[in-house]
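# Just the structure for this:
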Amino acid sequence: MCGIFGVFGHKEAAKLTYFGLYALQHRGQESAGMAVSDGREVREYRALGLVPDVFNEEILSRLPGHIAVGHVRYSTTGSTTVKNAQPFCVTHGGCTLALAHNGNLVNAYEIRRELESQGSIFQTTMDSEVIVHLLAKASRKGIVEAIREAMGIIRGAYSVILLLPDKLIAFRDPYGFRPLCLGMVNGGYVVASETCALDLIQAQYLRDIEPGEILVIDENGLSSYKGMESARRAHCIFEFIYFARPDSYIFGENVYAFRKHLGEGLARENPLEVDFVMPFPDSGNYAAIGYAQATGLPFEMGVIRNHYVGRTFIQPSAGMRDFSVRVKLNPVKEILRGKKVAVVDDSLVRGTTSRTRVKAIREAGAHEIYMLISCPPIRHPCFYGIDFPTPGELIAAKHSVEEIRRYLELDGLYYLSLEGLISAAGGEGDKFCLACFTGEYPVPVERGFRKDILEKGE
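I've put the predicted structure just below:
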């Protein structure tokens, strides 16, 4: 999962991209970068770290131009090194291009091996680099046809923004796994992973980039081309459950409202007699509001979050996760003491974080603790860009709900059913990828890719 942002036709493209990436920081915290063009020359800057740590006024002043593409990285493929930071810039046939990719290709290893056998030399371990090599290979056919040809080869999730010296191009996989939208500001165009990035720079939302679409933005305006079609959509449901910002619109729906619907579904399926409802902030906030409003139970903030600690879900090591849990949330003893509480969270992946949090609430004096999870049990890894672990690390893959309840030392544990999740999605389950719950993958996974991941889980 990463955040991507692009600008065309604005004299301060670099500064706009900085603010766009700042709004998308929740989508990636390992590295940040941008490439900017003045119509002739492309300049780039990338580094490990958060957006405000990577960029400053002096660096932005060295990136003049009216076209830009930016990226914040959260790795699922490729190690955490600056060479794997994006945008990925190359010069081929005298033309420089820069590519920012959100998603994960399931046949990248297979393509890379084939390209290397033909003489291609790779500079990174990113799956995104294979897209650049495929574009270069077909460049003589023109950029649109090169993209169309690449789309016929790559499989998996990809929302991509491509910068050339005189144009910006956005394209999206035919299933529409990852969000990508188009906006307008001061006569220029912007492309972003989420609408919250448009809001920050006061850009007007125009529409989503369609699944399978190739959108070219240049001095002539917008030109849309069909890249590749699919018989179905497979929007990532976990974007709504966890990853997208609650103030964003993705896949045509508001994230905040969707999460409240999840809480309402939990209330219908699992009404509890407790003293109050509380979330694990911030991930459980909106489902907890929905649950409390639907049941009429009081809503309290039983734990207070330290907002200066990073998101535990995307920390790279177990040791760092455990440390973050200890400093991230602090129970309010006066509220919890002697109470029966319903704790709402958005998901349960490994279980180690929740176990530590439940223990802290118990030690703060809570009499009974019931946990409600606003999605079904996650039993299968994600191959399309979210860092769900291998099956051996997914607690629900090998343990029953009752076993998980005992492990977490809860008085009760309740998941939203798959039917409840689909109901929150307006009953249109066929529009979404539900593979992490069902194991039914919309795009078949390359045998070697999947075998490697599954073996790691054993």
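# When you work out contacts or count neighbours from here on, use the C-alpha atoms and nothing else.
OK.
# Run a quick neighbour tally on I4.
35 (other CA atoms under 10 Å).
# That one and P389, how far apart?
24 Å (CA to CA, to the nearest Å).
# S139 too?
37 Å.
# higher neighbour count, those two?
P389 (21 against 16).
# Hmm, P381 and the more buried one touching each other?
Yes. Using CA atoms under 8 Å, P389 is in contact with P381, at 5.9 Å.
# Now Y175. Nearest residue, chain neighbours left out?
Among residues not flanking Y175 along the chain, R233 sits closest, at 4.6 Å (CA to CA, 6 or more residues apart in numbering).
# looking at it, the one you found is touching P179, isn't it?
No. R233 lies out of contact with P179 (CA under 8 Å); the separation is 12.0 Å.
# Between these two, tell me which one has more neighbours.
P179 (27 against 19).
# how about that one, secondary structure?
coil (DSSP: H, G, I helix; E, B strand; the rest coil).
# what's the spacing between the closest residue to it other than its chain neighbours and K260?
Closest residue to P179 in three dimensions, ignoring its sequence neighbours and counting by CA to CA, 6+ apart: S193, at 5.5 Å. Noted for S193: a distance of 22 Å to K260, by CA to CA.
# how far away is R406 from M371?
12 Å.
# Counting neighbours, go ahead and name the busier of those two.
Neighbours were counted for R406 and for M371 using other CA under 10 Å; M371 has more, 24 against 13.
# name the element that one belongs to?
strand 368-373 (DSSP states H and E).
# For the helix or strand just after that strand, name the packing helices and strands.
The helix or strand immediately downstream of strand 368-373 is helix 395-398, counting by DSSP H and E. The contact analysis (3 or more CA pairs under 8 Å, 6 or more residues apart in numbering; DSSP states H and E) places helix 395-398 against no helix or strand.
# Looking only at neighbour counts, state which of S193 and K260 leads.
S193 (31 against 24).
# Please report how far that one lies from G20.
Counting by CA to CA, the separation of S193 from G20 is 10 Å.
# what's the overlap in contacts for these two?
F5 (CA atoms under 8 Å, 6 or more residues apart in numbering).
# To compare with the earlier structure, here is another sequence to fold:
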Amino acid sequence: MFDTLNLDKLKEECGVVGVYRNKDVEVARMVYYGLHSLQHRGQESAGIATTNGIHSHFHKGMGLVQEVFNDEVFAKLKGHIGIGHVRYSTTGESYVANAQPLVVKYRRGSIGLAHNGNLVNAALLRERLEDDGIVFQTTIDSEVIVNLIARFSNEGMVYAIERTMDLIRGAYALVVMTEEQLIGVRDPHGLRPLCLGKMDEGYVLASESCALDVLGAEFVRDIEPGEIVVIDENGYKIKKIEKQIKRASCIFEYIYFARPDTTLDGVGVYQARMNAGRILAKEHPAEADMVIAVPDTSIPAAIGYAEASGIPYGEGFIKNRYIGRTFIQPDQSLREAAVRLKLNPLKQNIEGKRVVMIDDSIVRGTTSRQIVNSLKKAGAKEVHVRISSPPVSHSCYYGIDTPDRNQLIGAIKTVEQIRRIIEADSLGYISLEGLVNSTGLPTESFCHACFSGDYPINVMKENDNFKLFERLKGGN
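Got it, this is the predicted structure:
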């Protein structure tokens, strides 16, 4: 099941939460509320695992957070340490066995793990582990990670995670639960976000700071690329792996994935989106009567565009917030009806006007054309489309669900061709330089491979396989 309006958007893989409290506090409901605040990062499945220091418990299922959990489930999720996960699948099929967290027994107890991201060498590692007799229960790369951690656990959990980080390649933000510790891990490039918060007698780890706000936790810091944070009864400690690797945080977090009330790596997402709108107005001005947004993620950029251009901002669409998720419809007329059901033009606001329509991205172009046509049918005299990201022209291998490159309209068509396809009166994309400037951070801080093709991690080449095999063998 999918959100029909967002079929033409990139999808984040998931969101993670971890909570550590003193032993008198049950954390399952706290993890639940944290997951609720991260629901936008994954609507396919949800899960929570907890431990009381002796026994571990978990529950996961297909659907939204509120559909998976109830009072009966919470009664069974005992413990003062808990981790949670919401998922949109990019690796592994869509069924409950692939839902997270994963909880495995090993010689020293149990490990719970929730993972946001995607490994580029998971298949190679999985093959090697299977050759050594490991039996996998899922098809997701997260099970590779938890098996490696268990494999190297003889000298302690931090050592095991360091060894695992030395082998895996790709994007990962992890929350790991043992009987005594809550551990957070961020990949050396910082591709996926993770932050730390402090609450009374405890701590929170989460993909976004908005989850800390919901739980009443005070933001402490972002987990930096390559860092491991270990939380136990004595507080928290940070360890950074020694290898120096280029930082490359995903810039699409600021465009679309993160909630606007989140702060990522010191930058407020709402402000970055407003800045992008201001820059877009300077790069691609338009003569128009009104600026509107495709709700909801484009609203800050539309406000920024209106402010910089002097064109009034107004509502152009009414969004049905109660539609939930809808099946992909089998023919074009039903797909168009589903879009109209979710997003309907506000005719009295746009009739007879020249409008600038702000959206955050165009992936395939199909939905954009439907939305432009809906505005014109509602009486808009002209529709000038402005996009607060550059053309998406390359696939992502790090946990973002992107189509094959030949399905990316930005890879196979010019801007003018795209304008004609979506039937807009004009079309303008923000430049990559302008997008980076909207964050206030240097360009070398980001992965922007989906726009530039400049990948920070190459999919492992065959001539590197032997070296990796030997390093894994050394851990036997």
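# that older thread, in contact with the aligned partner of the residue nearest to Y175 of structure 1 in structure 2: list those residues for me.
Taking TM-score structural alignment, R233 of structure 1 has R247 as its aligned residue in structure 2. R247 of structure 2 makes contact with P188, H189, G190, L191, P225, E444, S445, F446 under the criterion CA under 8 Å, 6+ apart.
# Against G47 of structure 2, how distant is R247 of structure 2?
30 Å.
# the longest strand in structure 2 is where?
The longest strand of structure 2 (DSSP state E) is strand 109-119.
# Identify the residue range in structure 1 corresponding to it.
So strand 109-119 of structure 2 sits over residues 95-105 in structure 1, by TM-score structural alignment.
# Now the residue mapped onto R355 of structure 1 from structure 2: closest residue in space, sequence neighbours ignored.
Alignment note: R355 of structure 1 maps to R369 in structure 2; criterion TM-score structural alignment. Closest residue to R369 of structure 2 apart from its sequence neighbours, by CA to CA, 6+ apart: I422 at 3.9 Å.
# gap between the one you found and I292 of structure 2?
For I422 of structure 2, the distance to I292 of structure 2 equals 17 Å [CA to CA].
# Can you pick out the residue with more neighbours from these two?
Comparing I422 of structure 2 with I292 by other CA under 10 Å, the one with more neighbours is I292, at 26 against 20.
# if I line the two up, what does that one land on in structure 1?
I292 of structure 2 maps onto M278 in structure 1, by TM-score structural alignment.
# Skip the chain neighbours and tell me the closest residue to G152 of structure 1.
Spatial nearest neighbour of G152 of structure 1, chain neighbours left out: M228 (7.0 Å); criterion: CA to CA, 6+ apart.
# Counterpart of F58 of structure 2 over in structure 1?
So, by TM-score structural alignment, F58 of structure 2 is matched to E44.
# ok so, going back, after superposition, how close is the strand holding M371 of structure 1 to structure 2?
For strand 368-373 of structure 1, the mean deviation from structure 2 after alignment is 0.4 Å (mean CA distance after the TM-score superposition for structure 1).
# How about residues contacting that strand?
Residues contacting strand 368-373 of structure 1 (CA under 8 Å, 6+ apart): 266, 339-348, 358, 362, 410-416.
# what about the equivalent of M301 of structure 1 over in structure 2, neighbour count?
When structure 2 is aligned by TM-score structural alignment, the residue opposite M301 of structure 1 is E315. A count of neighbours around E315 of structure 2, defined by other CA under 10 Å, yields 16.
# and E315 of structure 2, helix, strand or coil?
Assignment for E315 of structure 2 (three-state DSSP): coil.
# Helix, strand, or coil at the closest residue to H92 of structure 1 other than its chain neighbours?
In this structure, H92 of structure 1 finds its nearest non-sequential neighbour in A136, 6.7 Å apart by CA to CA, 6+ apart. Of the three states, A136 of structure 1 takes helix according to three-state DSSP.
# quick one: what's aligned to A136 of structure 1 in structure 2?
Counting by TM-score structural alignment, A136 of structure 1 corresponds to A150 in structure 2.
# again, but for I154 of structure 1
Correspondence of I154 of structure 1 to structure 2, assessed by TM-score structural alignment: I168.
# who's in contact with its match?
Applying CA under 8 Å, 6+ apart, the residues near I168 of structure 2 are L119, N121, A122, I145.
# make it 10 Å
Residues near I168 of structure 2 by CA atoms under 10 Å, 6 or more residues apart in numbering: N118, L119, V120, N121, A122, L124, L125, V144, I145, L148, D187, L468.
# What separation is there between the first one and K239 of structure 2?
Summarising the geometry, the distance separating N118 of structure 2 from K239 of structure 2, computed by CA to CA, is 23 Å.
# How about the second one?
With distances taken as CA to CA, L119 of structure 2 is found 22 Å from K239 of structure 2.
# Check the fourth one too.
Shown here: N121 of structure 2 relative to K239 of structure 2, a distance of 24 Å by CA to CA.
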